[in-house]
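Chemist: give me a model of this one.
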Amino acid sequence: MPIVDMPLKELKKYKGKNERPKDFDIYWDKALADLNAQSLEYKLEPAAFQAEGVECYHLYFTGVGGAKIHCKFVKPAQTPSPCRALLMFHGYHCDSGDWMDKVAYAKFGYVVAAMDTRGQGGLSNDPLTVEGACLEGQIIKGLDDPNPEKMFYRNVFLDTAQIARIVMALPYVDANRVAATGFSQGGALTVACACLEPRLKLACTGYPFLTDYRRVWEDMDIGISAYCEIKNYFRYRDPMHEREAEVFTRLGYIDLHNLADRIQAKVVMFTALSDTVCPPSTQFAIYNNIKSEKELVVYPDYGHEYLPKSGDIIFKLLDQEL
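Modeler: Sure, this is the predicted structure:
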């Protein structure tokens, strides 16, 4: 097996190196207080796409900062008893995808909400105005703003918890039988949801993004990876790295390995050891900081790509755990 990162033995002990801000817990407690002030009101609009035995809708809610957040929402046509529910999160820059995978779960009795990340390829908007540059990516959005609460991903992470709360409050959903899943950015948002909504039962996350930024920058080749915006930030905004410590401390607020010890759900992580986009060590930085029940599914010869049988494994896990 080619080594693109640490050997597996070392990966299983690695807990990350990006700075954790001194006021990290205060920061996220304040963020959750902002979320608590948000309404759980939502609007459903019937979708043009429909399928026998299920109902398909566009669900909209107002997120922190006034963003209009869109989800594809599918439920069984008949819900005689409280249903299980599944939250879905998508990859970087993309959208919530086609209806068919949501319909498949609804056919088996699940309520499904697939969120469009604000300001990316779907229908959710992003009204956040910040000082400084964004360049070509959103990790660094808000990095130069005097207020760290304007970090873009702070609000996205809160969106994941808000849609979880909305779904859990539905009269036909069993709030104790809700799971989340996604890969890459979707894997990161699955982790974020589990960090911020303690009632989540199960989190199935695949090669999660948005973690251990300093490891990526210092030790890995990030020029072609999803983290290249950090390199370009320094090239154009701080070429002499005079603010390096400040930058990575600020990024520490939205670093999921710093949040992972809040998780109470069972976590199943799919990791590919040849991943050069979200390096394995950054994923293990999350996994090794999780204190709740957890399980690892390893693909030694795969990279940041479709992982065979992962969908089947997730389906069976949901059936077993929910």
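
Chemist: from here on, contacts and neighbour counts on C-alpha atoms
Modeler: Fine.

Chemist: tell me where the chain has helices.
Modeler: Under the criterion DSSP state H, the chain contains helices at 8-11, 24-36, 100-107, 152-168, 185-196, 213-219, 228-237, 244-251, 256-259, 280-287, 310-321.

Chemist: okay, those helices in CSV with mean neighbour count next?
Modeler: Converted to CSV, the helices of the chain look like this (neighbours: other C-alpha atoms under 10 Å):
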stretch, mean neighbour count
helix 8-11, 14
helix 24-36, 15
helix 100-107, 19
helix 152-168, 23
helix 185-196, 28
helix 213-219, 17
helix 228-237, 17
helix 244-251, 19
helix 256-259, 26
helix 280-287, 27
helix 310-321, 13
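
Chemist: between these, which gets nearest to Asn18?
Modeler: Closest approach to Asn18 among those (C-alpha to C-alpha): helix 213-219, 4.9 Å.

Chemist: what's next to the closest one, contact-wise?
Modeler: With contacts defined as C-alpha atoms under 8 Å, 6 or more residues apart in numbering, helix 213-219 is touched by 16-19, 222, 227, 230-231, 248, 251-252, 255, 279, 282.

Chemist: let's have the residues you listed in TSV, adding distance to Pro148.
Modeler: What follows is the contacts of helix 213-219, written out as TSV (distance: C-alpha to C-alpha, whole Å):
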residue	distance to Pro148
Gly16	21
Lys17	20
Asn18	16
Glu19	15
Ile222	24
Tyr227	20
Ile230	17
Lys231	20
Phe248	12
Leu251	9
Gly252	10
Asp255	13
Pro279	26
Thr282	23
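
Chemist: need the contact list for Ala179.
Modeler: Ala179 sits in contact with Ala85, Leu86, Leu87, Leu200, Lys201, Leu202, Ala203, Cys204, Leu318, Leu322, where contact means C-alpha under 8 Å, 6+ apart.

Chemist: so Gln138 touches Arg154, yeah?
Modeler: No: look at Gln138 against Arg154 with C-alpha atoms under 8 Å: they stay out of range, at 11.1 Å.

Chemist: look up the closest residue to Ala180, ignoring the ones flanking it.
Modeler: Leu87 (4.4 Å; C-alpha to C-alpha, 6 or more residues apart in numbering).

Chemist: for that neighbour, give me its contacts.
Modeler: Applying C-alpha under 8 Å, 6+ apart, the residues contacting Leu87 are Val112, Ala113, Ala114, Met115, Ala164, Val178, Ala179, Ala180, Thr181.

Chemist: quick one: it and Ala114, what's the gap?
Modeler: Computed as C-alpha to C-alpha, to the nearest Å, the Leu87 to Ala114 distance reads 6 Å.

Chemist: His70: which of the helices of the chain is closest?
Modeler: Per C-alpha to C-alpha, nearest to His70 of the helices of the chain: helix 152-168, 9.8 Å.

Chemist: just checking, what packs against the closest one?
Modeler: Helix 152-168 makes packing contacts with helix 24-36, strand 110-115, strand 173-183, helix 185-196 when contacts are defined by 3 or more C-alpha pairs under 8 Å, 6 or more residues apart in numbering; DSSP states H and E.

Chemist: one more, so I can put them side by side:
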Amino acid sequence: MPADMPLSELYSYNGISPKPADFDDYWARALKELDNQPLDYELVPAEFQSPLADCFHLYFTGVGGARIHCKMARPKVPAAAPGPGLAYFHGYACDSGDWSEKAGYAAYGFTVLAMDCRGQGGLSEDNLTVQGTTVRGHMIRGIDDPDPDKLYYRNVFLDTVQTVRILMSMEQVDEERIGVFGMSQGGALTTACAALEPRVRSAVTVYPFLSDYKRAFELDITTSAYEELHYYFRFFDPNHRREDTVFKRLGYIDIQNLADRIQGKILFVTGLTDTVCPPSTQFAVYNKIQADKELLIYHEYGHEYLPYLSDRILQTFMKL
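Modeler: So this is what the prediction gives:
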């Protein structure tokens, strides 16, 4: 399947989903709440160990009191000076992944934190109490609550920032050499984290989710990662009386609205045949980034394994 619009149009596309008028106040208030969260954490030795890396389960208390879990790997032999740190965010409904890839980065001198998203496939808990339904996914969790602070992804975005701040606080980590990385949902969280924590120096975002919801809804939504919007309207608003309200509410957690806050360098990766996260929704983010950025396009690829990308990502972060 070709791109959902010609490449020449993608380069100038800036999204159609609305941005709430109080968007900046919303996130200023959220970050103020996060500032009151301690950076304390608990380390539990992991069952997986490596000759080159010490591996731990790391737990911290996120906003709202939820217990958040990360996989942590750090170099077995301490360096003479603090080294780089890397935060990793996973795809939708998955978890923080295998230990071996974290240990691999630790062998290169990185301290790695890989966060489990609340209530998904890992060990982080979701203690959010909201009014309304979730239907089939997390994207619309909290969408019917009168309080927009109850949106599920508000807390997950804040968890990514707290993860990075904890990483920065570690004595073996140089807080000025922090990278963040993720694919799909993880790409969205990477973008949000780099936007909300401007000290992030380097980011790699791969075919990100959670962008330009209205555009995604206009396309073949039942075959995409945005299908829960289809089921929400089908079951709860079949005449679309609340359509404007729904998309305005989603604007608080639309990463295209955060993109212009990014200050670190970002490598942005997309595939032009992506039907899971349509290319136009991704370009809506990329085109708003004002920081030092590079776009890597896979013309015949979609939401899938991308050849040579792992090597490119390692080379990118080695510059830290």
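
Chemist: what's the PyMOL line that selects buried ones from the contacts of Leu87 of the first structure?
Modeler: Command for PyMOL that selects the buried part of the contacts of Leu87 of the first structure, burial taken from 16 or more other C-alpha atoms under 10 Å:
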select buried, resi 112+113+114+115+164+178+179+180+181
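
Chemist: can you list the contacts of Leu87 of the first structure in JSON lines and add distance to Met6 of the first structure?
Modeler: Shown next, in JSON lines, are these (distance: C-alpha to C-alpha, whole Å):
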{"residue": "Val112", "distance to Met6 of the first structure": "37"}
{"residue": "Ala113", "distance to Met6 of the first structure": "36"}
{"residue": "Ala114", "distance to Met6 of the first structure": "34"}
{"residue": "Met115", "distance to Met6 of the first structure": "33"}
{"residue": "Ala164", "distance to Met6 of the first structure": "35"}
{"residue": "Val178", "distance to Met6 of the first structure": "34"}
{"residue": "Ala179", "distance to Met6 of the first structure": "31"}
{"residue": "Ala180", "distance to Met6 of the first structure": "28"}
{"residue": "Thr181", "distance to Met6 of the first structure": "26"}
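
Chemist: give the contact list for the residue most central in space within the first structure.
Modeler: Nearest residue to the geometric centre of the first structure (C-alpha atoms, centre = their mean): Leu189, 0.8 Å. By C-alpha under 8 Å, 6+ apart, the residues touching Leu189 of the first structure are Phe89, Phe157, Thr160, Gly182.

Chemist: Ser310 of the first structure: which of the contacts of Leu87 of the first structure is nearest?
Modeler: Nearest to Ser310 of the first structure among those: Thr181, at 11.2 Å, using C-alpha to C-alpha.

Chemist: where along the stretch 1-150 of the first structure do the strands fall?
Modeler: 43-46, 54-62, 68-76, 83-89, 110-115 (DSSP state E, counting those that start in this stretch).

Chemist: and the contacts of stretch 148-166 of the second structure?
Modeler: 30-31, 34, 39-41, 62-63, 68, 87, 89, 113, 115, 117-118, 128-130, 138-143, 178, 189-190, 192-193, 196-197, 249, 252-253.

Chemist: closest to Val103 of the first structure among the contacts of Leu189 of the first structure?
Modeler: Closest to Val103 of the first structure, out of all of the contacts of Leu189 of the first structure and judged by C-alpha to C-alpha, is Phe89, at 15.5 Å.

Chemist: who's sitting farthest from the centroid in the first structure?
Modeler: Distance-from-mean max, the first structure, by C-alpha atoms, centre = their mean: Met240 at 32.1 Å.

Chemist: grab the nearest non-local neighbour of the equivalent of that one over in the second structure.
Modeler: Using TM-score structural alignment, the partner of Met240 of the first structure in the second structure is Asn239. Residue nearest to Asn239 of the second structure in three dimensions, not counting chain neighbours: Phe233, with 7.9 Å by C-alpha to C-alpha, 6+ apart.

Chemist: same question, Ile314 of the first structure
Modeler: Nearest residue to Ile314 of the first structure, sequence neighbours excluded (C-alpha to C-alpha, 6+ apart): Cys204, at 6.8 Å.

Chemist: list the contacts of that neighbour.
Modeler: Ala179, Ala180, Thr181, Gly182, Gly187, Thr190, Val267, Val268, Met269, Phe270, Ile314 are the contacts of Cys204 of the first structure under C-alpha under 8 Å, 6+ apart.

Chemist: biggest separation within those residues, which pair?
Modeler: Between any two of the contacts of Cys204 of the first structure (C-alpha to C-alpha), the greatest distance is 15.5 Å, for Ala179 and Phe270.

Chemist: need the strands of the stretch 1-150 of the first structure in a markdown table (columns: distance to Phe24 of the first structure).
Modeler: Listed next are these as a markdown table, based on distance: least, C-alpha to C-alpha, whole Å:
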| stretch | distance to Phe24 of the first structure |
| --- | --- |
| strand 43-46 | 34 |
| strand 54-62 | 25 |
| strand 68-76 | 26 |
| strand 83-89 | 25 |
| strand 110-115 | 26 |
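
Chemist: what number of residues lie near Lys291 of the first structure?
Modeler: Neighbour count of Lys291 of the first structure, defined by other C-alpha atoms under 10 Å: 15.

Chemist: kindly report the same for Asn287 of the second structure.
Modeler: Asn287 of the second structure, neighbours per other C-alpha under 10 Å, totals 18.

Chemist: contact partners for Thr190 of the first structure?
Modeler: Met88, Phe89, Thr160, Ala180, Thr181, Gly182, Ala203, Cys204, Thr205.

Chemist: which one of the residues you listed is nearest Tyr287 of the first structure?
Modeler: Thr205 (10.2 Å).

Chemist: you'd agree the closest one is up against Val191?
Modeler: Yes: counting by C-alpha under 8 Å, Thr205 of the first structure touches Val191, with 6.8 Å between them.

Chemist: how near is Asp212 of the first structure to Leu256 of the first structure?
Modeler: Using C-alpha to C-alpha, we find Asp212 of the first structure at a distance of 8 Å from Leu256 of the first structure.

Chemist: related to what we said a few turns ago, now do the residue nearest to Ala180 of the first structure against Pro76 of the first structure, distance only.
Modeler: Counting by C-alpha to C-alpha, the gap from Leu87 of the first structure to Pro76 of the first structure is 15 Å.

Chemist: please apply the same query to Met6 of the first structure.
Modeler: 45 Å.

Chemist: for Ser310 of the first structure, same thing?
Modeler: 24 Å.

Chemist: repeat for Ala31 of the first structure
Modeler: In this view, Ala31 of the first structure and Pro76 of the first structure are 34 Å apart by C-alpha to C-alpha.

Chemist: before we move on, back to that, between Met6 and Pro76 of the first structure, tell me which one has more neighbours.
Modeler: Counted by other C-alpha under 10 Å, Met6 of the first structure and Pro76 do not tie: Pro76 has more neighbours, with 21 against 14.
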